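*Asks:* just coords:
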C-alpha cells in the first residue's frame, strides 16, 4: 500500500529547486524499516531521477543528553549506516555546529524532507532550518500510527477522550506498506565545506565528548533496529499472552522493553502494531499502551509546549488547585535532589526503583508510577517535585526526554487522571504507598532482583 498523504506537510514557502539530489534530514526516525519519511524522500528522488542525500546531525549540546544516550544512539547509527550503504544510499553523519549547515547541504538540493517533530527543541530546530533554506521543506509523520493533527486539533483531556478519535481513523494507517527505495544510487561527493562537519568515526567522537559521568547501559540495551526487532520477536513469542496479567509485577520481565527504541526511532510503532496484530490474540492491553496511551502523550506535548514547565500550564484545574491548597502540608520526609539521585531515602522500594533506573536505564513501569508519587510526597513544593522527577528520569532513562515520559511523570501529579479521595499533600491526586505494593506483589523478589543487578556491576 502507498504512503498516506495526510502524513506529509510542507512547512515553508519555497519551491522545488530541481538541482542535484533530494536531501533527507534523518533525526527522530533512525531506521530504514517503516520509515515513511525515507520512503517519501526516495519517492520524490525517483520522480526527479536524482540520488538521495541522507544526513544525520549530532548535537554535542543536545538538551539533557548523557553518555549512555549517545552510546545507545551511536550503536544504532553504525548499524544503520551499513544497511543504507548496502542499498547504495548516500548517508552522512555530521557534527551540528550551527544552523548554517542547512544552507550548505541544500545549496545543491532540490528539496529537503524530515520527520515531523513534537518536542519544543526539535520543533524550534526545524523551524530555524525552514526559515533559512531556499528550497521546499516537507515534514513526514512517521513515529506515530495516526498523525497527531488528524486525531485531534487540540490537547485531549484523558485517554477516554482520545481513544474514540483514534479508533475512528486508525484503520486508515494501521497497515503494512511498501517501502520505497531510491532508484538512482549515484554516489555523492561532499563539498570541502561539508567535509569539515563530517564524522567518520562515531566511537572516537564519543570518546572525545565531555560528560560529567560516563554510565554505559549496553549490557542491558544494545542500540539499533536489529536489537529492537529481537526484543519485539521475543515479546510476541514469549510474553504477550501473559502481558495483561503480569506486566505490572515488578520482579517479572513481562514488558516489551521497546520504549528506548521507540524514543530514538530505531523501530516504528506502526511495525510493532502490525506484527502484534498478526498474533490475533491477547493483544488488546498492549495495543492500548502502544497506540492510545502513547499517542495521548504526543498529543500532550504537541499542543502544550509547557510540558516541562509550570504545573499550572500542564495540569487540569482540579489537580493544580488541590496541589496548591496542600502545598504547605507537613511532610514527614523532605529530600533534596542529591538524596533522590543517590537513592538515599528511608523507602527501600523507592531506592530499589531509582537504582534500577540508574543501572539499567529503564525502570519497571509500575515502579515508575510509585517513584513519581513519592517524589511529590517528599519534596517541599509540587513544582520542585515535578522538576526533580523530570530531571532524574531524563538523566538516567533511555526513554527519558520523550513525549511518553513527560506524560508519565505528569500523570503522577494528576495529568490525564481523575480526582480521588482527598488526603494530605496529595489533595485529590491519586495516592500510592508501600503497603499497596506489598498487598499486590512479592516485593522481596523485586528487592532481590535489584540487589543482584548491583552485585553484578
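*Replies:* Here it is on my side, so go on. It should be emphasised that the depicted structure is a prediction, and the values quoted were computed from it without experimental measurement.

*Asks:* switch to C-alpha atoms for all contacts and neighbour counts from now on
*Replies:* OK.

*Asks:* give me the number of residues near residue 86?
*Replies:* Other residues near residue 86 number 9, with proximity taken as other CA atoms under 10 Å.

*Asks:* Can you name the next helix or strand after the helix or strand harbouring residue 193?
*Replies:* Secondary-structure element containing residue 193, defined by DSSP states H and E: helix 192-195. The first helix or strand that comes after helix 192-195 along the chain, using DSSP H and E, is helix 202-208.

*Asks:* Flag every buried residue along the helix or strand that comes right after that next one.
*Replies:* Downstream of helix 202-208, the next assigned helix or strand under DSSP H and E is helix 225-238. Buried residues in helix 225-238, counting neighbours by 16 or more other CA atoms under 10 Å, are found at 225, 227-229, 231-233, 235-236.

*Asks:* ok so, going back, gap between the helix holding residue 193 and the chain center?
*Replies:* Relative to its chain's centre, helix 192-195 lies at 32 Å (CA atoms, centre = their mean, to the nearest Å).

*Asks:* Outside of it itself, which residues are in contact with it?
*Replies:* Identification of contacts with helix 192-195 by CA atoms under 8 Å, 6 or more residues apart in numbering yields 101, 104-105.

*Asks:* And for residue 68, the neighbour number?
*Replies:* Residue crowding around residue 68 was assessed by other CA under 10 Å; the count is 21.

*Asks:* Pasting the second one now:
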C-alpha cells in the first residue's frame, strides 16, 4: 500500500467495503429493502431507494448482468421498479459505454452534438450570475447551500445522488466562465472524489448536464442556450431540499 501513488488527501469511505462478497451483500440489501422504492423514489436524494452498487460494478467486482438477473428473479412483484432499474443499468449504461468508446472527445465539448456546440457558443459570453474558481467549488464554497451539500456528499461518501449530480454539474456551467471550463471542472471533481469516477457513466453524466448529450434542445435562455436547465426552485418541487441541506450542512472531509 505504501508504494502506491495515490492522492491521500482524499479520505477513505466506510460505507462501501471492497470485494465480490460485499457487492453481493449490497445487492441483496437492495432487493430486500430498497428495490420496492426505486420506481417512485429514485429521484429523491433523501430517500434510501438506490442500489448503491456502482463502486462494485465500476471495479468489476460484480457484473451488471448478474445484478439485472438477480433483480428480475427476485423482484417479480415489483414490475415498475424492475423495469426502471433495468432501463438505467442496461440501456443507459450501454449508451454511456458506446458514447465513450466511439467518441474520441467523450470528455470535452468537441464531443457534443452540433446543436449543443452552437447554442453554447452563442451564449458563451452571456453574463453569469456568479463566477467561482475550481478551488471554491471543490471546497463547497458557493452561495447555494443545496449545491454545497451535494459537493460535501461526494467528498465525504465518494458518491453523489444521481439527481443531485445533474443539478450540481448544470450549476457549474452556470457559475464558470465557459462551457469548456464547466466540463473540465465537473469531470475533475467527479473523477477525484467519486468511487465510480473515471467511468463512462460519469463522463456522460457531466456531458449530459453541460452539453446536452443524449438529450434534445429546450427553451432558449441565457448561459445554457438550448441545453436543459435546472434550478433551486425546481428541486424544491421534487424533494425536501432543506432536509438534504441539513444532512450535509457544514460537514467537512
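*Replies:* On my side now, so go ahead. Every value quoted in this text rests on a predicted model; they were computed, and no experiment measured them.

*Asks:* export the buried residues of helix 225-238 of structure 1 to TSV and tack on distance to residue 216 of structure 1?
*Replies:* TSV is the format used below for the buried residues of helix 225-238 of structure 1 (distance: CA to CA, whole Å):
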residue	distance to residue 216 of structure 1
225	19
227	16
228	18
229	21
231	19
232	22
233	25
235	24
236	27
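
*Asks:* out of those residues, what pair is the most spread apart?
*Replies:* Using CA to CA, the buried residues of helix 225-238 of structure 1 span at most 16.2 Å, a distance reached by 225 and 236.

*Asks:* matching residues in structure 2 for the helix holding residue 193 of structure 1?
*Replies:* Residue correspondence for helix 192-195 of structure 1 in structure 2, counting by TM-score structural alignment: none.

*Asks:* now swap in stretch 148-162 of structure 1 and tell me
*Replies:* For stretch 148-162 of structure 1, no matching stretch turns up in structure 2, with TM-score structural alignment as the criterion.

*Asks:* Then stretch 26-35 of structure 1?
*Replies:* Residues of structure 2 matching stretch 26-35 of structure 1 by TM-score structural alignment do not exist; the stretch lands nowhere.

*Asks:* hmm, back to that, and which of the contacts of helix 192-195 of structure 1 is nearest residue 121 of structure 1?
*Replies:* Distance from residue 121 of structure 1 was checked for each of these by CA to CA. The minimum falls on residue 101, at 17.5 Å.

*Asks:* How about the closest one: what's its closest non-neighbour residue?
*Replies:* In space, residue 101 of structure 1 comes closest to residue 194 once its chain neighbours are excluded; the distance is 7.7 Å by CA to CA, 6 or more residues apart in numbering.

*Asks:* Now for the one you found, how many residues are close by?
*Replies:* Other residues near residue 194 of structure 1 come to 15 when the count uses other CA under 10 Å.

*Asks:* where's it relative to residue 93 of structure 1, distance?
*Replies:* 10 Å (CA to CA, to the nearest Å).

*Asks:* now swap in residue 436 of structure 1 and tell me
*Replies:* The value you get for residue 436 of structure 1 to residue 93 of structure 1, if CA to CA is used, is 49 Å.

*Asks:* Then residue 278 of structure 1?
*Replies:* As defined by CA to CA, residue 278 of structure 1 lies at a distance of 36 Å from residue 93 of structure 1.

*Asks:* Also residue 223 of structure 1?
*Replies:* If you measure residue 223 of structure 1 against residue 93 of structure 1 using CA to CA, the figure is 17 Å.

*Asks:* Good, wrapping up.
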